[in-house]
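Undergrad: Predicted structure and sequence below. I'll ask about it afterward.
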Amino acid sequence: MELILIRHPIPDVAPGVCYGRSDIPAAAAALAAGHAALAPQLADALARDARLYSSPLQRCTALACLLGAPALDARLAEMDFGAWEMRAWDDIPCAEVDAWAADLLDYRPGGGETVREVAARVQSFLDELQHDAVIVCHAGTMRLMAAMAAGEPLLHAAQKPNQIKYCSTLRLSWPAKSV
């Protein structure tokens, strides 16, 4: 199966703010520009009966609804950063960030989710897929799916700096191919 992953448009939030599971909208201009750029790219996939899915967070659903009639799935949501949500990264104590860096897979940033828990729910979604899909989601979700498709350890996905641009696409084959 082919998966086309799309990162949501730029959210309407101040730079430097932690906003994982927070349900914030996409910036209006970014949403319009993202749709205009992506719709032609995705027309063939959606015409071939690829199913459209979206994280239920509004920065994803706004774009997904412009592309079609998405099925919303909570397993595609971004990581929950607990008490860190909507706080400036500079206001989060360094000791807490250092503790997370020391245990990327199992630390609960802000008391929220671990990377391992996010990976388990994303894996559950992938395990149920039986058809090509276009998926509007988040950079963290995309990085985990890419690692799973490549057969890489989760720690590699967690350690890589985010380089996924807003409204960019990533194409994957699923299930992962054996090496």
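TA: Now that the structure is in, tell me what you want to look at. The structure displayed is predicted, hence computed values, not measured ones.

Undergrad: alpha carbons only for contacts and neighbour counts from here, please
TA: OK.

Undergrad: What segments of the chain are strands?
TA: For the chain, applying DSSP state E gives strands covering 2-7, 51-54, 71-72, 133-137, 169-173.

Undergrad: Now for I10: which residues touch it?
TA: Each residue near I10 by CA atoms under 8 Å, 6 or more residues apart in numbering is listed here: A26, A27, A30, L31, R59, Y166, C167.

Undergrad: one more time with 7 Å, if that's ok
TA: If you count contacts by CA atoms under 7 Å, 6 or more residues apart in numbering, I10 has them with A26, A27, A30, Y166.

Undergrad: Equivalent analysis for H8, please.
TA: For H8, the contacting residues are R59, C60, V136, C137, H138, Y166, C167, by CA under 7 Å, 6+ apart.

Undergrad: Looking at the strands of the chain, which one is packed in the most?
TA: Scoring these by mean neighbour count under mean count of other CA atoms under 10 Å gives strand 133-137 as the most buried, with a mean of 27.

Undergrad: this is the comparison structure:
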Amino acid sequence: MRLILMRHPPVASGSGLCYGRLDLPCDSAAIDASVAALDGWRGLPVYSSPAQRCLALAGRLAAPPIVWPSLQELDFGTWEGRRWDDIARSEIDAWAADIWHYRPGGGENAAMLRSRWHEAIAGWRLAAPEAAIVVTHAGPIRMALAEAGQLGAAERWSAPIAHARPYILEL
């Protein structure tokens, strides 16, 4: 099975903000670039995170897209919507020291994100599409690429995940 992973278009007003589950709208002008990047895969089933920034793109690719909560971004709990500069350095350092277990802002840790990614894989195996487009977030894409061996351990949390760029994953 081939998955074409696409990060949502950039958000309209998220510069400097911590947002994962915070449902910010995407920059509507950027949707066209994302649609164009997926032009060769038109007609495939489209799976999407329920976030409006993902659905804005997914809805342009398929009507209606298949919405899966397991494709959501990491939940940053009480950090959501706060400026990164306003979050105590000690909290960010604690998260960085134990990303697999520390729950930033009381939200989710990396182990929970990994579990959700494996839940999505199980769902695709049941649905058995030959190929599908997946509109999601940087966190799940990093996790997917790392779990597939396309990112090393050191890159898993720091690799830049571009908007309007398809990432191909073979399962």
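TA: Looks like it arrived, so ask away. This structure is a prediction, so every number in the text was calculated from the model and none was measured.

Undergrad: Superposed, what's their TM-score?
TA: For these two chains in superposition, a TM-score of 0.90 is obtained (TM-score structural alignment, normalised by the length of structure 2); 166 aligned residues with a CA RMSD of 1.8 Å.

Undergrad: still on that earlier bit, who wins on neighbours among the contacts of I10 of structure 1?
TA: With neighbours defined as other CA atoms under 10 Å, the most crowded of the contacts of I10 of structure 1 is A26; it has 22 neighbours.

Undergrad: and of the strands of structure 1, who's closest to V17 of structure 1?
TA: strand 2-7 (17.8 Å; CA to CA).

Undergrad: okay, which residue is most central for structure 1?
TA: The residue lying closest to the centre of structure 1 (CA atoms, centre = their mean) is H138, at 2.0 Å.

Undergrad: Grab the longest helix from structure 2 for me.
TA: The helix that spans the most residues within structure 2, counting by DSSP state H, is helix 110-127.

Undergrad: Now tell me what touches it from outside.
TA: S70, L74, I99, W100, H101, P140, M143, A144.

Undergrad: just how off-centre is it within its chain?
TA: Averaging C-alpha coordinates over helix 110-127 of structure 2 and over its chain gives two centres that are 13 Å apart (CA atoms, centre = their mean, to the nearest Å).

Undergrad: okay, which residue of structure 2 is out on the far edge from center?
TA: Outermost residue of structure 2 with respect to the C-alpha centroid, by CA atoms, centre = their mean, is S90; its distance is 25.9 Å.

Undergrad: Just give me the match in structure 1 for that one.
TA: Superposed on structure 1 with TM-score structural alignment, S90 of structure 2 falls opposite A95.

Undergrad: Repeat that for G106 of structure 2.
TA: Following TM-score structural alignment, the counterpart assigned to G106 of structure 2 within structure 1 is G111.

Undergrad: Reformat the strands of structure 1 into TSV and put distance to A119 of structure 1 next to each item.
TA: As requested, those are exported to TSV (distance: least, CA to CA, whole Å):
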stretch	distance to A119 of structure 1
strand 2-7	16
strand 51-54	17
strand 71-72	18
strand 133-137	14
strand 169-173	16
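
Undergrad: out of those, which comes closest to R21 of structure 1?
TA: Sorting the strands of structure 1 by CA to CA, the top spot, which is the nearest, belongs to strand 133-137 at 11.5 Å.

Undergrad: Return the distance of P15 of structure 1 relative to G112 of structure 1.
TA: 21 Å (CA to CA, to the nearest Å).

Undergrad: Equivalent analysis for I4 of structure 1, please.
TA: For I4 of structure 1, the distance to G112 of structure 1 - CA to CA - is 28 Å.

Undergrad: which residues touch the closest residue to the match of G106 of structure 2 other than its chain neighbours?
TA: Of all residues beyond its chain neighbours, the one nearest G111 of structure 1 is G82 (5.1 Å), with distances taken as CA to CA, 6 or more residues apart in numbering. Under the criterion of CA under 7 Å, 6+ apart, the contact partners of G82 of structure 1 comprise P109, G110, G111, G112.

Undergrad: which residue lines up with G82 of structure 1 in structure 2?
TA: Using TM-score structural alignment as the criterion, the counterpart of G82 of structure 1 in structure 2 is G77.
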